[in-house]
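> sequence and predicted structure are below.
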Amino acid sequence: MTKTFSASLLVAGLVWALTPVTPASAQQSAAPLPSNQKGCLPAPTSTESGTPWAQQRLAPDRVWSLTKGAGITVGVVDTGVDAGTPQLAGGRVKRGVDVTTPERKPADDDCFGHGTFVAGIIGAGSRRGTGFSGVAPEATILPIRCAVASQDGSPPSLTATEMANGIRAAVDGGAKVVNISASTSVPDDGLEEAVRYAASSDVVVVASAANSAQQGDPVTYPAAYPSVIAVGAIDESGKKADFSQTGKFLSLVAPGVGVTSVGPRGAGHWLGSGTSYAAPFVAGVAALVRSYHPELSAEQVKHRLEVTADRPAAKVPDPGFGWGTVNVTAAVTTVLPEESGTGLPVVTAELAPLPPSAQPGGAGPLLAVGAAVSVPILVFLAFLGSRLVRSGRTRGWKPARVVEFPPDPRK
């Protein structure tokens, strides 16, 4: 009986150890956003069942025991946000304001889908069946619609005036962080004044650097205004995206190539690329910081995100990377003596190990190695146990003979 049990254990253990475990990220993936979208974005038809690379890279869940962004409203100055999208439902999205209409209608719906995608990166909640969630899942989204698709169905474009109106509406609506994934290459007094208005109201403004690096790489606004956190894009390998704008104004970089988020009118996910989608990662981190460090000013939040970033292999600020890649754990947990006026060097908290869900390539190899090591031990213990049982029966369960050694004469 014991031998049968041991053999069964060995076979079962070897089967378990040698069975390949498919990484979650390879099970099912989101579909790319339409390249030539006309009119409203359809509902996504596929779901990202694993953990997307951007969420693995930034690992915001490391700090969720400290903060998930509760109490912070993030203004999304964009095309609106669909409040009915499952991972944004349940009160995560306010009604907002449509500044493109004189009557200032709500903006909690979204035809084009750009704003919903951005909002998902910032604050989408967790949901069974997917490893995707937003950076700050307990933050509240304030949608500000300042762009709509044209009558011929072509993508919306924002004027400097519309962006300025959107920033002001977000500030007046109670946002403590504003994300604007749009830009102009022409400086504008009204837009600059709106950014100053946000700064004077202690509001963090995060803006995309734009995608014209290969078309002359112009300076873009509002990203280039001094109080704004300007964000460029990196790919999965950490390289700067080919399209990502460069310049002295760049503050940080974040994932912006093949990133996952939600869309309007249904469950599921899309894949998108652009600095438009890098900026909301930073906006989400800003929300976490503002929630965990409510005493910090908007200027201090910007400084904190910059000095705690993962440095590029270059002198910072670097034209292509700014101060580096935003680091969620360091941004939330680092002790910055300058915030208390001590003037001592920066002390960065030690990073926690990656959780199994965030390990590149999934947990399959780790499980296989663990099983390969543990199975022989289990087999040996089973064999040893069977010998002890048989020996006990032979003795009638009497105590085993005790062997006594004579005392050492040298003692």
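Sure thing, it's come through.
> CA only for contacts and neighbour counts going forward, please
OK.
> show me the strands in the stretch 201-350 of the chain, by range?
With strands called from DSSP state E, counting those that start in this stretch, the stretch 201-350 of the chain shows them at 204-208, 229-234, 252-255, 259-261, 270-272.
> could you save those as TSV and add columns showing distance to residue 165 and mean neighbour count?
As requested, the strands of the stretch 201-350 of the chain are arranged in TSV below (distance: least, CA to CA, whole Å; neighbours: other CA atoms under 10 Å):
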stretch	distance to residue 165	mean neighbour count
strand 204-208	14	30
strand 229-234	19	32
strand 252-255	25	31
strand 259-261	26	27
strand 270-272	26	22
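> which of those strands sits closest to residue 8?
The minimum distance between residue 8 and those falls on strand 259-261, with 44.1 Å, by CA to CA.
> and the contacts of that closest one?
By CA atoms under 8 Å, 6 or more residues apart in numbering, the residues outside strand 259-261 that reach it are 30, 48, 52-54, 117-118, 120-121, 132, 269-273, 277.
> from these, which single one is nearest residue 141?
Comparing the contacts of strand 259-261 against residue 141 with CA to CA places residue 120 closest, at 9.3 Å.
> residue 86 is in contact with the closest one, correct?
No - counting by CA atoms under 8 Å, residue 120 stays clear of residue 86, with 10.3 Å between them.
> neighbour count winner among those two?
Legend: neighbour count by other CA atoms under 10 Å for residue 120 and residue 86, higher for residue 120 (31 against 19).
> could you say which helix or strand holds the more buried one?
Assigned by DSSP states H and E, residue 120 falls within helix 114-123.
> comparison target below:
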Amino acid sequence: MRRAPLPRPARALAAALLAMASLAAAAAPATAADGDVQLPVVSSVLPSGEPCAKASTDKAEKQPWTWQPLGLSRAWRLTEGAGVTVAVVDTGVGADIPALSGRVEAVGGAGEDCVGHGSFAAGLIAAAPGEGVGVAGLAPKARILAVRGTGTRGETTVGQLADGIRTAADQGADVIYVGRATSTGKDELTAAVAHAARRDALVIAPVVPDALPKDSTTGEPVQRAPWYWPASADGVLSVGDYGPGGLRPEQAPPTDGADLSAPGDAVVSVGPRGSGHYYGSGSSLAAAHVAGAAALVRARHPELTADEVARRLMISGYPDDPPRLDPYAALTTVLTDKGGAAPKQAAAQLPEKAPSGPRNRALAIAGAGGGLVLLVAGAAVVIPRGRARGWRPAP
């Protein structure tokens, strides 16, 4: 989606405020991803010969750093996403994850997740908070529709992603999270997004891949492509990521073309099975947070279209370039027009010009009355003096 950049003074103010927020986050208690607990790292693709991801035996008991910028406690006072279905087009979602118990519906074989990435993203979207555990998704009462958008080991094609988006839309998903970004497939993925839009489903995708592929000759990451899909398709809400200390150095330029940014660096979520936790980084994980926020908005404002939900998320974001996701503001911001534009000041209404006829008559009456008063006042002075002189002329 296209958006207007912030004015230069606003960007400067936002940068200063964000720097202060980063310092506050750095001073916060250590999280599981900071080394307090050694958690396994989630992968997007499993290398050849590596076994499927196992259930983690460790849990992050402290609240992750993401709670502060996302404001989950305030948002949950308004809604927890009940009644909304979020499709996860990724590696699948484990059907027996306790934090998602009873809320996962799988299409085909998507109820099994060998890689763990789709389960991790689903946890960021909708995991219910556990007793004594600080990890939870943004919409803990939303339903998850698991749709396979990759092979069993995480490898993907344009056709798999496009089919996944179409399937999710046809299954009635309100929000469609896509966990991949590819440099090819513009036409096919744009058509799939248009298919979802006709069914009023909001598609959310990472603006760039979590990791750039490596050159087969040099072993170095290839140069970033100017566009990635489906994020660049019209109607998709594209997302970049940031961490507790701001942007990662290797990200630059990190969020070019993104509509929103959200926490995606060193975030904690569930694994493909069991109640333990993993941690990971990348724009795909930031996109999962935005998908959870979209579920909250659709639950609280069911009258809004998919496009209006996307605009609300962007307009209500914390001022930066791109704006930073603010779920509570997205739930409470009052917009005055159907297009999602910022609230407008009412035009000043000048009183209509009074008719000249009554005004002229009023002036004439007032003038006559004033003249009569003057005549009476003058008579009150002249008449007594005239009587006293016997009406003779004054000397």
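Now that the structure is in, tell me what you want to look at. None of these values were measured; they are calculated from a predicted model.
> can you pull the TM-score for these?
After superposition, the two chains reach a TM-score (TM-score structural alignment, normalised by the length of the second structure) of 0.71; 302 aligned residues with a CA RMSD of 2.5 Å.
> where in the second structure does the very next helix or strand once past the helix holding residue 120 of the first structure fall?
Going down the chain from helix 114-123 of the first structure, the next helix or strand is strand 140-145, by DSSP H and E. Mapping strand 140-145 of the first structure onto the second structure (TM-score structural alignment) gives residues 143-148.
> now the matching stretch on the first structure. Mean distance?
Compared with the first structure after fitting, stretch 143-148 of the second structure deviates on average by 0.3 Å (mean CA distance after the TM-score superposition for the first structure).
> give me the buried positions along stretch 56-71 of the second structure.
Buried residues in stretch 56-71 of the second structure, counting neighbours by 16 or more other CA atoms under 10 Å, are found at 56, 59-66, 69-70.
> now the helices for the stretch 151-300 of the second structure?
158-170, 186-198, 283-300 (DSSP state H, counting those that start in this stretch).
> rebuild these as TSV, extending it with mean neighbour count and distance to residue 318 of the second structure.
Converted to TSV, the helices of the stretch 151-300 of the second structure look like this (neighbours: other CA atoms under 10 Å; distance: least, CA to CA, whole Å):
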stretch	mean neighbour count	distance to residue 318 of the second structure
helix 158-170	22	29
helix 186-198	19	26
helix 283-300	30	13
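> need those in JSON lines (columns: distance to residue 16 of the second structure).
Shown next, in JSON lines, are the helices of the stretch 151-300 of the second structure (distance: least, CA to CA, whole Å):
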{"stretch": "helix 158-170", "distance to residue 16 of the second structure": "39"}
{"stretch": "helix 186-198", "distance to residue 16 of the second structure": "37"}
{"stretch": "helix 283-300", "distance to residue 16 of the second structure": "22"}
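> on that earlier part again, now for the buried residues of stretch 56-71 of the second structure, which pair is the farthest apart?
Within these, 56 and 69 form the most distant pair, 26.4 Å apart (CA to CA).
> which one of the helices of the stretch 151-300 of the second structure lies closest to residue 26 of the second structure?
When the helices of the stretch 151-300 of the second structure are compared by CA to CA, helix 283-300 sits nearest residue 26 of the second structure, at 19.1 Å.
> give the aligned range of that closest one in the first structure.
Per TM-score structural alignment, the counterpart of helix 283-300 of the second structure in the first structure is residues 275-292.
> give me the mean distance between that stretch and the second structure.
Mean deviation of stretch 275-292 of the first structure from its aligned counterpart in the second structure after superposition (mean CA distance after the TM-score superposition for the first structure): 0.5 Å.
> which of the buried residues of stretch 56-71 of the second structure fall in helices?
Among the buried residues of stretch 56-71 of the second structure, the members falling in helices (DSSP state H) are 69-70.
> relative to residue 21 of the second structure, which of the buried residues of stretch 56-71 of the second structure is nearest.
The closest of the buried residues of stretch 56-71 of the second structure, once distances to residue 21 of the second structure are taken by CA to CA, is residue 69, at 8.7 Å.
> nearest spatial neighbour of that closest one, chain-adjacent residues omitted?
Closest residue to residue 69 of the second structure in three dimensions, ignoring its sequence neighbours and counting by CA to CA, 6 or more residues apart in numbering: residue 326, at 7.3 Å.
> can you give me the neighbour number for the one you found?
With other CA under 10 Å as criterion, residue 326 of the second structure counts 25.
> next one: residue 227 of the second structure
Around residue 227 of the second structure there are 18 residues (other CA under 10 Å).
> check contacts around it.
Counting by CA under 8 Å, 6+ apart, residue 227 of the second structure touches residue 183.
> distance of it relative to residue 150 of the second structure?
20 Å (CA to CA, to the nearest Å).
> also residue 388 of the second structure?
121 Å.
> the two: who's more crowded?
When residue 388 of the second structure and residue 150 are compared for neighbours, residue 150 comes out ahead with 25 against 9, by other CA under 10 Å.
> nearest spatial neighbour of the more buried one, chain-adjacent residues omitted?
Leaving aside its chain neighbours, residue 150 of the second structure sits nearest to residue 156 (4.4 Å; criterion: CA to CA, 6+ apart).
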